[in-house]
Each structure stands twice: as C-alpha cells, then as structure tokens.
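*Asks:* Turn this into a structure:
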Amino acid sequence: MKKDLEILISKYLRHELEAAEQEELEVLLEHPENLQEFNSQVELEFLLQKDKKEFHAVQGYSKIEKNLGSEKSLNWKIWLKYAAILVLLMAMTFFLNEQTTVTAIPETNVVYIEEGNGNIKILEMEGEKQITNKKGEVIATKIANKIIYKELPEATELEYNTITVPYGSLFQIVLSDGTEVELNAGTEFSYPVQFINGEDRQVFLKGEGFFKVSTDSLHPFKVNTGDFHISVLGTQFNISAYEDDQISSAVLTEGSIMLNNKNFFQLLHPGEMASITNSEAAITVEKVNIRKHIAWKEGIVIFQNETFEKITKTLERTYNVKIENKVPELKQEVFTATFVDEDIEQILALFSKSRPFKYKINAGKVTIEKK
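*Replies:* The predicted model follows:
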C-alpha cells in the first residue's frame, strides 16, 4: 500500500496521473497517515523546485489557510487542489530558469497572488470578493476574473503584488490609477497596490498583456520586461514577453510609446510593432495587422505564417496542455489559421488534415507522432 501511495504521489507531482489514479489517490488520502505523507512530499517538492530561494511549504500553506477564511483547517481535497497549483507554479519558475519545458498548470479557475510581505493569496475566478490590506481597509474588489483597485491618495508606501495567471485563463486588473491591464495565459505581472505621488508608475511583466494606460503627465507609466522598457504617459498597447520565447514584441494601437532596449531607443506609432530578439540590442519595427496581436483578449487565436513549433507554444498556454511533438520535420512547417471557439482536439484534427500526423490527448498531455 505504501509503495502504491509513493508511486501515485510521484506521478501527481509530475502531472501524470490518469483519471483512475486520481480517484485512487483521493481514496488513499482519506487516511490521516497517508495525508501526512502526501503533505511531506509536497513540502519537499516546494524546496526542490524553489532551489535556494527562501520559501517554505509549511509557511506557504499557513498563509493560504489564513487568507481563505477563518476556518482552522481545510479538507484534504481543497489542499490537494491548492498544493497542485503552488507546486506547479514553483515548477514553472524553476523550469523557466533552467530553460526546459514548462509543465502546464492544471487548475485554471484560480489566480495566485504573492503580496509584498510574502503572503500568498489564491483567488477563485468565479464570484465576488473584497480584498483588504494589513489595516483591514478595502483596497480592491474582485469580480469574476477581474480585480479593481481603489485609489488611496494618502498612501505613502510603495508595495508590489505579483499575480500569476495560469495556463488556459485570462485575467484583468484595473490599477489604482485607473490603468486597465488584460493578462494572457501563463503571465506573471508585478504592480504597485497604490501608486505614490511624485514617483513614476512602474510595473513588471513576464508574459503577455494589453495595457490601456490612464493619462497622467506628471507620472510616466513604465513597463519593464526582461528584454526592454516602455515609457508612456497615456496610451494603448500590447506587449508579448514570455521568457521562453526567442522574440519579444510591443504593438501600439493608440498614442505613442518609447522603447528602450540596452540604451537603444525607438519611438513607436499606432499600427507598428517593435520586435526584439533575446540578447540583442537592435529593435526591428514594422507595420502589422493589430487585430492579430490583440485577438487573444477575446479568446480568439490567430496564426499567420507561423511555424508549428511556435504554434504549439501558444496552444500550450491557451489550452492548458503540454505538447510533445515526436515529428521533428513538423516543427518548421508554416501555417495560417484562425480559431474562435474550437477546443484543442478540434484544432489538432484540423492541423493533422493539412500535414498528416496522429495525436493522443491524455490527462492534459498531447503527444504528436508520425501517421
């Protein structure tokens, strides 16, 4: 029995559980000694995935427990769900740093927020909830997949929150200055809970986001990514800067923005896209179809002369799956397609008609093989 439990926990942490195995694990975890063993393995996984970064699983669980309400304990099924989210969020960061394949996060109905003081909050996408600060003051309201922050003019302390949007989900934030930010799947976004009078408005993005910046001539708005920095006063633009993509880009829909990449500056006008290849200073500018680059906000996926290798990355994020392509020659095949409401299986079926291959989908993993 103990050996079976160890095997199931190991497969659970690797996101490889079959449906029947998931049910078997749930039954086993009804026994306190098995639940204790499970918690121990999850704690160990936290430490391994975070490497040397200071984060302890027990402390993290304690913070989650406090933020979920006044109950002194969670039932094991809820803990199972939240443990999966946290372990795989840690794994996502770890694997990105190691430049290996990212494992998709299985839960898409929650977002993970790390506050400036280290507290962790997990918010359900559904429903409405008020968010308070350490003084008990209401600073924001969450309605479905959107958080709206209030402006507190008396704020003097700059405190950043970091939100991580899981694969398969979209999320929106209205910052305290009224700036609207729409975040794509697999995105990490750090932002001030309150902007401070007299200081620039600075945010940090890893992933993709569409910004509608509130105009404030006295306080420039700056977006920082791993490759470039953008400065604006008030405008609308899209940024794509996923860490595992070779190219980062910014597309301007309204107004103007200034890009700075390693002290190489570029002014962008509406309808233009600036692209930067990782580790290079040069900025390439071209006219583009804006619709293609912002359709994701409406759940529409547009591919225009893109390689299958790049397409699979987008599909992983959008549909919360992990794709293993065992057909090397397929990687550089080029496709043009638009998908509005198709699911991952329908999309793969359409691609396989154009370039024959077979595929199987099992517990969030897609395997593509020669036909």
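
*Asks:* from here on, contacts and neighbour counts on C-alpha atoms
*Replies:* Fine.

*Asks:* Longest helix of the chain, counting residues only.
*Replies:* Longest helix of the chain, by residue count under DSSP state H: helix 76-97.

*Asks:* Tell me the gap between that helix and the middle of its chain.
*Replies:* 13 Å (CA atoms, centre = their mean, to the nearest Å).

*Asks:* which other residues reach the next helix or strand after it?
*Replies:* Using DSSP states H and E, the helix or strand that follows helix 76-97 in sequence is strand 110-114. Applying CA atoms under 8 Å, 6 or more residues apart in numbering, the external contacts of strand 110-114 come out as Ile120, Lys121, Ile122, Leu123, Glu124, Met125, Asn161, Thr162, Ile163, Thr164, Val165, Pro166.

*Asks:* 6 Å instead?
*Replies:* Residues outside strand 110-114 that contact it (CA atoms under 6 Å, 6 or more residues apart in numbering): Ile120, Lys121, Ile122, Leu123, Glu124, Met125, Asn161, Thr162, Ile163, Thr164, Val165.

*Asks:* Another for comparison:
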Amino acid sequence: MTKTKDKIRLQELAHKYLQGNLTKKEKNEVDKWFSQTNEEPLEVSDLYARDEEEHKQIIFNRIKEEIGTKRSRVFALWKGIAAAVFVIFAIGLGMWYFKGNNEPVIQMAKVSGNDIAPGNNQATLTLANGKTILLSSVVNEKLLKEAGAEVQKNSKGELVYKQLVPAESSELEYHTLTTSRGEQYQVILPDDSHVWLNSASSIKFPVNFASSKERRVFITGEAYFEVAKDKIKPFRVVSDSQLVTVYGTHFNINSYKDEAGTRTTLLEGSVDVNGTLLKPKQQAINEDGGIKVIPVNVEDVVAWKNGYFRFKAETLESIMRKVSRWYNVDVEFQSESLKSIEFGGIMTKYMNVSMVLKKLELTGEASFELKGKTIIVKNRK
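*Replies:* Here you go, the predicted structure:
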C-alpha cells in the first residue's frame, strides 16, 4: 500500500490538477506514479463541489479541457484521474484522514448548530496620516496617489504600489495592511516584491523605497514573500524578536503570538535569520532566545497561501488554531487530552466550516459542535 505521506502528496497533486496548476515536474511525478501503480485508486479533492455529481462534473470538465488543448500530455493522467472518479466518495467527501496506525476510519460525522462560510480576500489599509481604507473584492480601482506612490487594485484583487519620483522630504512614510480573522490579502510593494498576508496578520512598509538604503518592512502574524532582487538595497523583514535579511528569494514567516516561536521557512534563495543562514527547505525556529534549524516540507508550510489546509502528524490544537483564524471562530476543548491528537490530510479551505469538522470527525477521535461562533471539541462517545 502507498505510504500515507505519498497519498497526501498525490491528493495535493490531484487538487492542483483540477485547478490547472500542475507544473511540468509535477505532471511527470503523477505520470510516474500512475505508470507504477494501477491497483490502488487515488482520491481527488472535492474542491468547492457541493455534492458528488458536481464533483464528478468538475473532474470530467477538467479532463475534457486537457484533451482539447494539451492532447499530447493528457493520456498519462487520464487513466488514474478517470479511475479516481469512481472511488472519490469511498471514504467521505474528498478526503482521506489517517490515525496513528495509518488506517482510514469510516464513520458518519455529525455537526450541530449553524454554519460559517470560509474567509475571503479582504483587508484594511491604514495610511501614513491615520486614514483607513477597507479593501474588498473591488478591482481596477485607483485608490490613492500620495508620498511618491500610486496605489491601485489589479484584476486579481491584489493591492499594487507603483513607485513614483520621491518627494523632496527624505522622511519615509509608511502604510500598514492588516487582515482580521477570516481575511487574507496580497500586496505588491513599490519594489515589485510580492507579499501574501494570512489571516490575523499585518505588514507595515514604506510607500517609496527610492530614498532609503534598504527595504525594511515589519510584520505580525504570517506572511509569504517573493522578493524582487536588488543587489544594492537589501530586503529586511522585522518580526517578533527577529530580523530576516534577503536579496531576492521566496520564504514564509509565521510569527503568531499563540504559536511556539517564530518560524521562518526558505523555499528558494538564501536568507539570514538573526545571523543564521538558511538553505532551501530549511526552517529556522526562533524560540526562547535561540535559533534551531530543521528540514521541512515547504508545501506543508505554504499550503495556506495555495488555498488548502495540509496537515501531517499535526496536533488537533494546532489545526484548530488555523481553523479559528480562517473562519473567525473561537475554539473550546472539552478535555486537554484532545489537543494532542495527531491528524494528517489535505483539503481545500474554501468550504464551510461544517465540512471541515465533518472531515476531522472521520478519524473517530473527536466530535465537534458549532454553537454560534464557537467550536466545541468533544470526546468521542
């Protein structure tokens, strides 16, 4: 039987396949798996689907699209993906979860109470003069022009800063982009660096980098960076008790105060974390005044940015912190022992919270009740 970690990886690839986001390397990875395995089916994420028929239709539409536009590359995928259609719901909608013994548990889940929709792209922009602007899904709107910068929203809903000729004053003016629980947002800084801001987070940045010797920004919560290269002006990120220096790279910083330390994860390039250099696929854990470096699966770390939850031997307490931020809910545990239960799996985060809780209940380890804006985690009877 395919190992649990391999199944989780293949579920992720199936998820990306339906979105049309597989890279060439990932296509080859799927091709290789299907060429070696033809007896064990792969479950495909339900991805926004409300029911089984809609889920099947999404898959078939995606296959038809591949056949019509990329005929030469689709046939290796066809066999496995088409076969998967008939077993998608063998173990609950769109998801396999595994307990410590790596065996799936089939169980009917029950969630009482109301339902809560997933978070969305929304944030608040605070200007240098203290004025605030609520940012929603409106696009192609010129928001403002001040302090040597022009601010717009593009067709993707991203906040885009265009650096203009700096004003005579050398004093830097800062804007702050803030997300509450249930919100996320993206901003392209004046130097063309791209920042994804997770829920309950903020980034403070100069509206113009032209007059400064460095590109220094300040964050709280969690953010993913794709930094534009500039050999003259280093890019620096200040978070809780930490300074990260880069020259052009991709990395993620998790600095929530309710998490254990600040975690900086490098995807590509190189960064300096309080004097410690990281290599790709390494994470620096800054806790109790020291830095510990560990190897990590970067796809687990940035799953939030790519639109899904991805858990691998993760405690229920940690999982529920993520659920709390994304759905803007509070969480209560009936007993302390429930917090240490470990889960593994992936699922889209664009579903109502009741579906997330039902998938977690498939393990048979805990039950959930939703009362207003509070999730109560209970011992399984």
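
*Asks:* For the two chains, what TM-score is obtained?
*Replies:* Put the two chains on top of each other and the TM-score (TM-score structural alignment, normalised by the length of the first structure) is 0.65; 261 aligned residues with a CA RMSD of 2.3 Å.

*Asks:* hang on, the earlier thing: next step: the contacts of strand 110-114 of the first structure restricted to strands.
*Replies:* The strands, defined by DSSP state E, take in Ile120, Lys121, Ile122, Leu123, Glu124, Asn161, Thr162, Ile163, Thr164 from these.

*Asks:* Trace the fifth one over to the second structure, please.
*Replies:* With TM-score structural alignment as the matching criterion, the partner of Glu124 of the first structure in the second structure is Ser136.

*Asks:* Not counting sequence-adjacent ones, nearest residue to that match?
*Replies:* Gln122 (4.8 Å; CA to CA, 6 or more residues apart in numbering).

*Asks:* go on, Glu26 of the first structure?
*Replies:* Lys77 (7.5 Å).

*Asks:* What of Thr367 of the first structure?
*Replies:* Thr367 of the first structure sits nearest to Glu324 (CA to CA, 6+ apart), 4.9 Å away.

*Asks:* how far away is the one you found from Ser10 of the first structure?
*Replies:* 20 Å (CA to CA, to the nearest Å).

*Asks:* again with Leu68 of the first structure
*Replies:* 27 Å.

*Asks:* The two: which is more packed in?
*Replies:* Ser10 (17 against 14; other CA atoms under 10 Å).

*Asks:* Show me what that one lines up with in the second structure.
*Replies:* For Ser10 of the first structure, no residue is aligned by TM-score structural alignment.

*Asks:* In a helix, Ser10 of the first structure, correct?
*Replies:* Yes - under DSSP: H, G, I helix; E, B strand; the rest coil, Ser10 of the first structure falls within a helix.

*Asks:* Okay, it and Pro106 of the first structure: tell me how far apart.
*Replies:* On the measure of CA to CA, Ser10 of the first structure and Pro106 of the first structure end up 16 Å apart.

*Asks:* circling back: kindly tell me how buried the residue nearest to Glu26 of the first structure is, as a neighbour count.
*Replies:* 12.

*Asks:* how about the helices of the stretch 251-381 of the second structure, start to end?
*Replies:* 298-301, 303-306, 316-327, 353-361 (DSSP state H, counting those that start in this stretch).

*Asks:* Now mean neighbour count and distance to Lys381 of the second structure too, for the ones you listed, in JSON lines please.
*Replies:* Formatted as JSON lines, these follow (neighbours: other CA atoms under 10 Å; distance: least, CA to CA, whole Å):
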{"stretch": "helix 298-301", "mean neighbour count": "18", "distance to Lys381 of the second structure": "31"}
{"stretch": "helix 303-306", "mean neighbour count": "17", "distance to Lys381 of the second structure": "32"}
{"stretch": "helix 316-327", "mean neighbour count": "20", "distance to Lys381 of the second structure": "18"}
{"stretch": "helix 353-361", "mean neighbour count": "21", "distance to Lys381 of the second structure": "12"}
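
*Asks:* Any idea which of these gets closest to Gln19 of the second structure?
*Replies:* helix 303-306 (10.8 Å; CA to CA).

*Asks:* contacting residues around the closest one?
*Replies:* Phe309, Arg310.

*Asks:* What range does that helix cover in the first structure?
*Replies:* So helix 303-306 of the second structure sits over residues 295-298 in the first structure, by TM-score structural alignment.

*Asks:* mind checking how far the residue nearest to Ser136 of the second structure is from Ala260 of the second structure?
*Replies:* Distance from Gln122 of the second structure to Ala260 of the second structure, by CA to CA: 27 Å.

*Asks:* Look at those two and report which has more neighbours.
*Replies:* Gln122 (21 against 13).

*Asks:* and the gap between the counterpart of that one in the first structure and Leu170 of the first structure?
*Replies:* Counting by TM-score structural alignment, Gln122 of the second structure corresponds to Val110 in the first structure. From Val110 of the first structure over to Leu170 of the first structure the distance is 10 Å, taken as CA to CA.

*Asks:* Ser190 of the first structure now?
*Replies:* 16 Å.

*Asks:* Between the two, which has more neighbouring residues?
*Replies:* Neighbours were tallied for Ser190 of the first structure and for Leu170 using other CA under 10 Å; the higher tally belongs to Leu170 (25 against 21).

*Asks:* Double-check that one against Asn184; I have them as touching.
*Replies:* Yes - counting by CA atoms under 6 Å, Leu170 of the first structure does reach Asn184; the two are 5.0 Å apart.

*Asks:* for the aligned residue in the first structure for Ser241 of the second structure, helix, strand, or coil?
*Replies:* In the first structure, Ser241 of the second structure lines up with Asp227, judged by TM-score structural alignment. Secondary structure, three-state DSSP: Asp227 of the first structure is coil.

*Asks:* okay, now Asp227 of the first structure: neighbour count?
*Replies:* Neighbour tally, Asp227 of the first structure, other CA under 10 Å: 20.

*Asks:* got it, and the one 10 residues further on?
*Replies:* Phe237 of the first structure has 25 neighbouring residues, counting by other CA under 10 Å.

*Asks:* What separation do you get for Ala337 of the first structure and Ile311 of the first structure?
*Replies:* With CA to CA as the criterion, Ala337 of the first structure and Ile311 of the first structure are 10 Å apart.

*Asks:* typo on my end, Ile173 of the first structure
*Replies:* 27 Å.
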